[in-house]
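Asks: Here is a sequence with its predicted model. Questions after.
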Amino acid sequence: MTQAVNHFALLPLYAAGGTALLVLVMELAFGKWVLPTAVSGGFATIAAAVALALDPAPTFCSGPQCSWIATPQAAVAAVLFAALTIGVLALSAPALRKGIAPPGEFCFLLVCSMAGGVVVAYSGDLITLIVGLETLTLPLYVLVGLRRFAPGERVTTTGASAAVTFFLVSVVSTALALLGAALLYASTGALHLAVLTGGSGPVEALGSVGATLLVIGFAFKVAAVPLHAWAPATYDGAPVPVAAYLSTASKLGGVIALAAVVQRLDTGPLVAVLAVLTMTVGNLVALRQTRMVRLLAWSSVAQAGYILAPLAVGRAGVQAAVAYAVFFVLLEFVAFGVVVALRGPDGDGGELADYRGAARRNPWLGAALVLSFAGLAGLPPGLAGLFAKVTVIASLINSGWGWLAGVVALNAVIALAYYIRVTASLYAPIQPVGIPLITSVADPNLLQAATHPRVAVPRAVAAAIAGTATVAVVVGFAPQWVFDSLLP
């Protein structure tokens, strides 16, 4: 049967893929202008996604089933992927200007990852979905370890070790997902998501095994237990802007993939177990962290558990899970943006002790980080995070999963311990060496010298933080609009 191809429906992919090729040509031909080209391509992808949302059209159709489907949810996801790419480029701009990372390769790989995210957003069958996920992930293996070292600088293996860890675990998860997809196809003969089932009759057991392997393989992308151990090491070893992309865009791709399959397969008990283990392990281990990026990594593991919880319900919980993921990526990006601003373009995430008193000399950065932590904890003034947790708990209770809602609430209380601890440290005075604390508090000059030094935030970084924080605040006051836009 001949497949119909609608090129207008592919406009977001053309924009993303065309930008990647254009960045490569600009690097080879001129050796400059790659960063503005990549940013412009991100905005072009957003415009294309919006245009397609106004006039939805599927393509690659064989009969009633299509492999590329334009829906409101797909438009929201594509816009988020492009916006996160623009934000990470803004956070990386100071490092790229200093030559810490090669601009051409960095921008090309990041835009290629964005193109994979667009494919995930619009995918209508398992093959397209898995190819999109791998395209989203493959460039990140290189980006994690992509860093130039200045002459005389001691070369460490942290970035390389993080990249190898990420790659090895990803290969295993991809193999599991492909095997699961193959078993599902063998049991049902279907690949399109709209008709995906777990099989029945003699092949039902085969379909159940395939569904289990597929869910576990996709769980890697959201750093869910048991495929979670790569996240802290990889985030901490990667450049902080790349860690921000891993924690937001890569995780969003995993959420979309899981949401696409669990609402059609009977995997509720499996997803519930993954959710409980993921949020509990993430929160308990986060309590013991002493490095900022590792704390954010374990926190994001716990957040993945909150996202997985409503997916255990099936179709009724998908909207709550995706809405939570939207709010999560905004707040998580703000947190990583503040880390980049405070630590500088060539710094790592640092120890938690390095942030003590940081908000005293950098009040607006401190306020942004507090907004992020409050939202992730589900407390005001982070109204987006508060609404997200309420939505998840309400969807579980309404679907008869009250015990899982109780586990979510309990873990949210546990998470308060480390969010409040770090927030309090931001405004705490530091005791100067050899000077009693009471003297440092009494003498304003000593107190000012003891607190975190004031940092000069590059305009690109400031714009990324301010823009994302503003969006988080706006959707916090009007969250129902976001939720309604994700309804089928």
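Replies: In hand now; what should we look at? Note that the structure is predicted; figures quoted are calculated from it, not measured. Numbers count the residues shown, from 1 in each chain.
Asks: When you work out contacts or count neighbours from here on, use the C-alpha atoms and nothing else.
Replies: OK.
Asks: And for Pro56, the neighbour number?
Replies: 16 (other Cα atoms under 10 Å).
Asks: here's the one I want to compare it with:
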Amino acid sequence: MSLVQSVDNVALLPAYLAAGTAVLVLLADLLVARRASTVAVAAAGAVATAVGAALVGAGETRRTFCVGADCSWILDGRAALVAAVFALLTLGVLGLSGPLLRGGPTPPGEFCFLLACSMTGGVVLGAAGDLITLIVALETLTLPLYVLVGLRRGSLASAEAAVTFFVVSVVATTLTLLGAALLYAVTGGLHLDRLGAILGDRPELLDLPLATAAVALVVLGLAFKVAAVPFHAWAPATYDGAPLPVAAYLSTASKLGGVVALLAVVQRALPADVTGPVLALLAVLTMTVGNLVALRQRRTVRLLAWSSVAQAGYILAPLGALALAAGRTDEARAEAYAAAVAYAVFFVLLELAAFAALVALRPAGADGGTVDDLRGSARRQPWVAAALALALIGLAGLPPGLAGLFAKVTVVRSLLTGGAGWLALVVAVNAVIGLAYYLRLAAILYAGDARPGEEGGVPAAGGRVAWTVTTALALATALAVVVGLAPQLVLDLAAH
């Protein structure tokens, strides 16, 4: 008896467009060999991928590569959103890379080809329906980045960053693959929905040491990709050593890929009461360590890198509350998943905006420099400095950065709905800590220039005003957070 498997080419259209972009970029670089043509082909392919994902995802859910009810490719609204976000991030990074590719040490053909290959991995990742497709897509997203980080010729820092990133990512991939193999040994399945059904129907399997090790390895392997503490040490050195546009892609697309993979595994395959406590602990450690270490940073990219570590903690927090939400309602669980997705999307957009402004403020081909190098930038480039300040305020979760404010409110509300009031309080306290370095960097943009003969200088009168406003905003936000959370915390404590 033979099995017939049909292929839905419409469902695969975003993947076709992304992979076709990589092939066309390679051909354009080979046949035309002009920088503008190569970049234009890559940009057009990214736009086509985003449009194709939006059109296909607007309809009903499409499935292909199915065996019975188990499918390896599921394109729904969220998968289409992920594909479109990866394509738009690629387009944004191409826009940032103009100064880097214009007569610099980075070859444009290889750069655009590797970026398109990475975009293909991100597009496939959102629609992955089994662990093997998920891991292969995640590695397709990550592998080109090893080369992109070290593609700047003659830069020792770039080469060191690439090696660091490569070694850590290989370890993470090995752990994830080992965990997937052990899960298959325990359950006999690799499709995410089937794994969830098997572990839900036979919870006694989770009592096996082999199953415990499998779940731990999968979660911890994916935590490497998110740069969650204690698997975060590679991120600051890699971001700082990479060219600025590549660092922007690393801190947005790479992190988004890890979040999407972790969300798919936690939501569909692994029981929330097992992964919830682990993710809650990772979230607390990640946001706390990221914020505290960011306070001490003097290099701009390292500060943004440590802040992205802290932001990963905010994204993981709703997933950590799922163990408590599981005992409540399906609405609480759905809100937790939606909060994680919303925060991840808003974070990558604000982070890309921050890096875009930083690229505009720094000389062509230069690294991020120190924080003091940006002192007084608002007087030289007022609009660019204002854009950077707005992105930083959004990352801090303050108005008028409404996107960041909405994202943080969504996360805190999902934690309160899920019964994790203590975790909501940790998020709120860390958000207040984050104000210190976000607003400090924003204040430096409007501070006076460095005094002659002094390293880094000190703020002038405008800088003192900025520091006063920073302190007032921090205290006001702390008071608002405490007042807003106090009633719900009292109710939660009373309920227990």
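Replies: Everything's here; your move. Given the structure is predicted, the values throughout are model-derived calculations rather than measurements.
Asks: how about Gly397 of structure 2, what's its partner in structure 1?
Replies: Using TM-score structural alignment, the equivalent of Gly397 of structure 2 in structure 1 is Gly378.
Asks: Surely its match and Lys389 touch.
Replies: Yes - proximity of Gly378 of structure 1 to Lys389 meets the contact threshold set by Cα atoms under 8 Å, at 6.3 Å.
Asks: For Gly103 of structure 2, which three-state class applies?
Replies: coil (DSSP: H, G, I helix; E, B strand; the rest coil).
Asks: State the distance from it to Ala305 of structure 2.
Replies: 28 Å (Cα to Cα, to the nearest Å).
Asks: what about the two, which has more around it?
Replies: Using other Cα under 10 Å as the criterion, Gly103 of structure 2 and Ala305 rank with Ala305 on top: 28 against 12.
Asks: Excluding covalently adjacent residues, which one is nearest to the more buried one?
Replies: Pro236 (5.2 Å; Cα to Cα, 6 or more residues apart in numbering).
Asks: For that neighbour, list the residues it contacts.
Replies: 301-302, 305-306 (Cα atoms under 8 Å, 6 or more residues apart in numbering).
Asks: Identify the residue of structure 1 aligned to it.
Replies: Using TM-score structural alignment, Pro236 of structure 2 sits opposite Pro232 in structure 1.
Asks: Tyr314 of structure 2 too?
Replies: Using TM-score structural alignment, the partner of Tyr314 of structure 2 in structure 1 is Tyr306.
Asks: For Gly378 and Lys389 of structure 1, indicate the residue with more neighbours.
Replies: Higher neighbour count among Gly378 of structure 1 and Lys389: Lys389, with 28 against 22, using other Cα under 10 Å.
Asks: what kind of secondary structure is the aligned residue in structure 2 for Ser40 of structure 1 in?
Replies: Under the alignment by TM-score structural alignment, Ser40 of structure 1 pairs with Ala44 in structure 2. Of the three states, Ala44 of structure 2 takes helix according to three-state DSSP.
Asks: Any idea how many residues pack against Ala44 of structure 2?
Replies: By the measure other Cα under 10 Å, the count of residues near Ala44 of structure 2 is 13.
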